[in-house]
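Student: Have a look at this prediction, sequence included:
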Amino acid sequence: MPELLRTLIVISVLSAATFWVIAKALPDFLTVKEFKRWVTAWFTIVITAFISHNIWLFLAITACFCFVRIAAEPKLRIIYYLVLFCAVPQYPVEIPGLLGIRYLFNIDYPRLLIIALLLGPFFKNHSNPRLFALSSDRYIVLFVCLMSYLSFRDNTFTNALRESILFFLSIIVPYYTLSRYLSDISQLNRAFIAMFIGLSPFALVGVFETLRHWHLYNALAQNLVGSEVGGGYDIRSGGLRASAIFQGPIVLGYVMVIGFGLLLYLKPLIKNQRMANMMGLTIAACLLASMARGPWVGFVSLYLAYIWTGREAVKKTAQWALVGLVLLPVLSLTSVGDKFIQLLPFIGSTRSDTVDYRSRLFENAWIVFQRHPWFGSTTFLDTPEMESMRQGEGIIDLVNTFIQIALPYGVFGLFLFLTIFLGLLFRCYFILKRIPRDEVNLIRMGRALFAILSAILTTITTMSSINYVPTFYWALVGIIAAYLNVAEKTIRLNSANR
């Protein structure tokens, strides 16, 4: 049997099993009929990728499917975007140019979905809050404008214009459409379950990859673009680090942390708690299968942030800390437990060189940053300090998103980036104290979003914004902005009714 067909069968079986479990645990606000429509669309995209044998044919069929088969209603298109936006690997390719221009811009799968599903709603927005109506708008726009302006340094006009268009598509469009059209708690509920359904199959896929020592999506890369995409087979402590559709295990771990955060909100809405627990355990198992320590720290941050915003926060935090202290010595007595402890950051010794690399990167980046502190530099990678960080693969891996922002865009770029995320984080935390106590779901949603954003900020400290990393966090920035808008309206309505 050809490997491509074998891979498609395995992925279909694993995904079908995942969707079967979810179907048994659907919350009341999502009908079985609508769930089946979402799953059908998801499978349509995946199967199309496997049978296309050409990236351009796949992108063309996907675009036609989005324009023809998905209803033009903006709110529906946004939900389908969340279901589908990570169904297959990205595989960026250049759109050929004309009139002397070598290429127009890079297109990949999530960017295609933005154009096909979100661009229409973006320009159709008339009744929802206008631009700058939400407080986070100005920082998003300023951040994109700053990056666009600075892209004209040491660059051709066409390339700078190309980069500016991509900033607009990748950041402004998803943020604006999600923050405007998710205008009530029912739409936010659907956004949560849609994103969860879209990423959930990769939990079982990740576990399978580690158990079978087989990266499932390598055959798809050969089929569509003619070469493998990603870091190859990364072995740690004798096991294959799972990556599924993502560019590396750390990205898979990052996505699983987000998935678990979504489940924290959805779980009380699910009647079949056994199935909900099964989903949570599968996500946790996949997180372990990634063997990515940054996301592991992010997971701890997620759970602690969620506990901290609930009742008896100090007591519960102390209890979990005590459980951790008791478990570590017990785990060290078993061979499996000892392997796990050796993988832990700062404690274990397995691949401790990655921790040392991150420490040296920060020290060298600080030296480079001080030379061009305000607006950064386009040649920061050419400095001796950065050259000393070049690895055996021939790359300089900026495994810290904040360094990745600070070096090319300076303190102003870093300030705006942090203001976007920290502003939403603090607003999300403080608004929980103002929401009426009877709005149980709205409060729990805020706790989950606060925890997810805390985990993202923790995790991206240990990784660069590659692959699907920014796709997820810009979508979640839009969702959090929408949540804050809904929460403020609920608070005002409650005050008016007193």
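Tutor: Good, I have the coordinates.

Student: For the rest of this, base every contact and every neighbour count on C-alpha atoms.
Tutor: OK.

Student: Tell me if I'm right that residue 49 and residue 58 touch.
Tutor: Yes: the criterion here is CA atoms under 8 Å, and residue 49 meets it with residue 58 at 5.7 Å.

Student: ok, those two, which is more surrounded?
Tutor: residue 49 (25 against 21; other CA atoms under 10 Å).

Student: if I pick the more buried one, what's in contact with it?
Tutor: Applying CA atoms under 8 Å, 6 or more residues apart in numbering to residue 49 gives the contacts 55, 58, 88, 220, 224.

Student: rerun that using 7 Å as the cut-off
Tutor: Residue 49 makes contacts with residue 58, as judged by CA atoms under 7 Å, 6 or more residues apart in numbering.

Student: what's the spacing between it and residue 81?
Tutor: Applying CA to CA, to the nearest Å, the value for residue 49 to residue 81 is 17 Å.

Student: now residue 431
Tutor: 28 Å.

Student: who's more crowded, these two?
Tutor: Legend: neighbour count by other CA under 10 Å for residue 431 and residue 81, higher for residue 81 (23 against 15).

Student: show me what contacts that one?
Tutor: 113, 117.

Student: Helices along the stretch 201-350 of the chain, start to end?
Tutor: 201-212, 218-225, 249-266, 273-290, 293-308, 313-331, 335-343 (DSSP state H, counting those that start in this stretch).

Student: Point out the most buried one among those.
Tutor: The highest mean neighbour count among the helices of the stretch 201-350 of the chain, using mean count of other CA atoms under 10 Å, belongs to helix 249-266: a mean of 26.

Student: coming back round to it: how about JSON lines for the helices of the stretch 201-350 of the chain, with distance to residue 415 added?
Tutor: Shown next, in JSON lines, are these (distance: least, CA to CA, whole Å):
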{"stretch": "helix 201-212", "distance to residue 415": "34"}
{"stretch": "helix 218-225", "distance to residue 415": "38"}
{"stretch": "helix 249-266", "distance to residue 415": "23"}
{"stretch": "helix 273-290", "distance to residue 415": "31"}
{"stretch": "helix 293-308", "distance to residue 415": "22"}
{"stretch": "helix 313-331", "distance to residue 415": "31"}
{"stretch": "helix 335-343", "distance to residue 415": "33"}
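
Student: ok, and here's another one to check against it:
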Amino acid sequence: MSEHHRVLVVLLFIGLAVYRLVGCLQPEQLPRAQAVRRGLWFALTIAAFALGDFWMFVVLAVPLVLWGRGREQNVPALFLALLFLVPPAQFDIPGMGLVNFFFSLSWPRLLALILLLPMVPRLIRQPPRSEGTLPRLADRLFLGYLFVQVLLLGREASLTSALRSVFYLFVDVALPYFVFSRAFDTLPKLRDAVAALVVSGLLLAAVGVFEASRHWLLYAALTQAWGSADQLVYLGRSGVLRAMGSTGHAIALGYVLAICLLLYLPMHARLRGRWQPWAVLILFAAGLFSPLSRGPWLGAVAGLLLYLGLGERPVRNLLSFGVASLFVFAVLSLLPFGRFVLELVPFIGTVETGNIEYRQLLMRNAAGLIWRHPVLGSTDYVERLAAMGMVQGQGIVDIVNSYVEVTLRSGLAGLVPFAGLMATALFSALRARRLSLGAAQREAADLGRSLAAAQLAVIVTIGSVSSILVIPWMYWCLAGMLVGYARVVHAREREPRSTAGELGFA
């Protein structure tokens, strides 16, 4: 039996265990939604690993996803449920003699074309709804970011390369933000999408725990069978394997799980069950630890502090968190494994401090390049950074900061709308949460609270990682969800008082 077939057996057991556990999340989802998504996850996973060929998988996956789309009440939620099914490896579609290749296809890109693109005409035709100032500002900042990126396509070496970049910009950036900011007409649908993402993240957490404990990257066998150039590379830290699941990199796995953990917190308080809600929470915590990625840990802590600060007793919540943290640090310092964990904590431990120093050096060197081309950036920033000695052990210049990457590529003209959109999405959710509290819609307010916490985690984490693999897919979808949440709340607030009860969840 080949390795990718053995991996399939392991993944099926993990999937069965996780879906048995997440049965407690069904009240958070639309009726019968989990059954459709569960069936698709198993069918597509079997197809990917049993076939062992990317293009054969695509041929089988397209009708399966279309079948699921026809039975799905909430298509964006289905997109999130399947987003991490397989690694985001890219394969070029041959140009058949006309061009070198048409474009690169990956699993997230294929999902966007099948599920999100058909929604665009309907969303464009739908009548405008009442919305607040901040959602409108977020849309304008997003359009500003797109305009700058399109303007910079004039730098491309050829017309075909420019057209290809336009296609990527539309599918990878415009589609997820546009659809997720407009597709939710009710809060139950938005809550269902959040629950779908949480279930998807829980599958990743279980895979991450297995990989770290067994020193075995499960999805590496799949990319190897596919013959992908984007192979999953075994990475270690202090002698422990850094898990990555199907996200393609350890820091990407930590980033996704930090978001999912924060989105799960209000569900944990509502779910009924003696042990299942706590088992989900523990599995998320263990999964977040498994990639040993410190940037997502900082993001998760920042999001958790905001979540606690927005609670009913913020001062008590934050003090309790501080005391609990001191107690945990004290206990860890007394245990052998605990000392290993403390050595990994950024700014406290001493493990691989060179990574932190590299990021600091990147900021200093990038600042000089940015001020040489402050408005629209430059095209040779990678070569200039390499000349400054920024080449890492893998032989590449790793720009491990998404804000720096955007600024180097598109200057302040790109950074201002990009960072402004991330911040505006956060504030729009906070504003909508206050409106929900004013309308005595506690569950709607808790949804906004968790969305805002997850967005803060994104804002913090992408300051320590480049926008690679699934990372941009997540922050465009999440920003759209925050803006969509604000739109729904504002629209409901402007309806007659007799319909105000629709703000609550079923």
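Tutor: It's in. Everything numeric in this text was worked out from a predicted model, so none of it was measured.

Student: Just give me the longest helix of the first structure.
Tutor: helix 401-431 (DSSP state H).

Student: List the buried residues in it.
Tutor: 401-421, 424-425, 427-429 (16 or more other CA atoms under 10 Å).

Student: picking up where we left off before, residue 236 of the first structure is nearest to which of the helices of the stretch 201-350 of the first structure?
Tutor: helix 335-343 (8.6 Å; CA to CA).

Student: How about residues contacting whichever helix or strand comes after the closest one?
Tutor: Per DSSP states H and E, helix 335-343 of the first structure leads on to helix 353-371 as the next helix or strand towards the C-terminus. The list of residues contacting helix 353-371 of the first structure from outside it, by CA under 7 Å, 6+ apart, reads 376, 380, 385, 386, 389, 399, 403, 407.

Student: can you list the residues that contact the helix or strand just after helix 353-371 of the first structure?
Tutor: With elements assigned by DSSP H and E, the helix or strand that comes after helix 353-371 of the first structure is helix 384-387. Outside helix 384-387 of the first structure, the residues that touch it by CA under 7 Å, 6+ apart are 364, 381.

Student: do stretch 477-489 of the first structure as well
Tutor: Contacts of stretch 477-489 of the first structure with the rest of the structure, by CA under 7 Å, 6+ apart, involve 174, 175, 176, 178, 179, 180, 182, 183, 184, 428, 435, 449.

Student: Could you find the counterpart of the fourth one in the second structure?
Tutor: By that I understand residue 178 of the first structure. Counting by TM-score structural alignment, residue 178 of the first structure lines up with residue 180 in the second structure.

Student: what helix or strand is that match on?
Tutor: helix 175-182.

Student: Check which helices and strands that helix is in contact with.
Tutor: Using 3 or more CA pairs under 7 Å, 6 or more residues apart in numbering; DSSP states H and E, the elements in contact with helix 175-182 of the second structure are helix 471-493.

Student: what does the helix it packs on correspond to over in the first structure?
Tutor: Taking TM-score structural alignment, helix 471-493 of the second structure hits residues 469-491 over in the first structure.

Student: from the chain's centre, how far out does that stretch sit?
Tutor: 14 Å (CA atoms, centre = their mean, to the nearest Å).

Student: In that stretch, which residues are buried?
Tutor: Within stretch 469-491 of the first structure, the residues scored as buried using 16+ other CA under 10 Å are 469-487, 490.

Student: ditto for stretch 9-17 of the first structure
Tutor: 11, 12, 14, 15.

Student: Skipping adjacent residues, who's closest to the second one in space?
Tutor: Going back to what we said before, that points to residue 12 of the first structure. Using CA to CA, 6 or more residues apart in numbering and skipping residues adjacent in sequence, the residue nearest residue 12 of the first structure is residue 43, 7.9 Å away.

Student: same thing with the last one?
Tutor: The shortest distance from residue 15 of the first structure to any non-neighbouring residue, by CA to CA, 6+ apart, is to residue 201 (4.9 Å).

Student: What lines up with the one you found in the second structure?
Tutor: Under the alignment by TM-score structural alignment, residue 201 of the first structure pairs with residue 203 in the second structure.

Student: distance from stretch 472-484 of the first structure to the second structure after superposition?
Tutor: Stretch 472-484 of the first structure: mean distance to aligned residues in the second structure after superposition is 0.9 Å, counting by mean CA distance after the TM-score superposition for the first structure.

Student: scratch that, stretch 408-426 of the first structure is what I was asking about
Tutor: Stretch 408-426 of the first structure sits 0.6 Å off on average (mean CA distance after the TM-score superposition for the first structure).

Student: counterpart of residue 106 of the second structure in the first structure?
Tutor: By TM-score structural alignment, residue 106 of the second structure lines up with residue 108.

Student: which residues touch the nearest residue to its match once chain neighbours are set aside?
Tutor: The shortest distance from residue 108 of the first structure to any non-neighbouring residue, by CA to CA, 6+ apart, is to residue 92 (4.2 Å). Shown in contact with residue 92 of the first structure (CA under 7 Å, 6+ apart): 106, 107, 108.

Student: now the first one: how far from residue 395 of the first structure?
Tutor: Applying CA to CA, one obtains 21 Å for the distance of residue 106 of the first structure from residue 395 of the first structure.

Student: can you check the second one too?
Tutor: Counting by CA to CA, the separation of residue 107 of the first structure from residue 395 of the first structure is 23 Å.

Student: who's more crowded, these two?
Tutor: Ranked by neighbour count (other CA under 10 Å), residue 107 of the first structure and residue 395 place residue 107 first, with 16 against 10.

Student: what's near enough to touch that one?
Tutor: Going by CA under 7 Å, 6+ apart, residue 107 of the first structure touches 92, 93, 94, 95.

Student: Separate out the buried members of those residues.
Tutor: residue 92.

Student: So which of the contacts of residue 107 of the first structure is the closest to residue 321 of the first structure?
Tutor: Set against residue 321 of the first structure, the nearest of those by CA to CA is residue 92 (43.1 Å).

Student: Please tell me how far the counterpart of the closest one in the second structure sits from residue 239 of the second structure.
Tutor: Aligned counterpart of residue 92 of the first structure in the second structure: residue 90 (TM-score structural alignment). Distance, residue 90 of the second structure to residue 239 of the second structure, by CA to CA: 30 Å.
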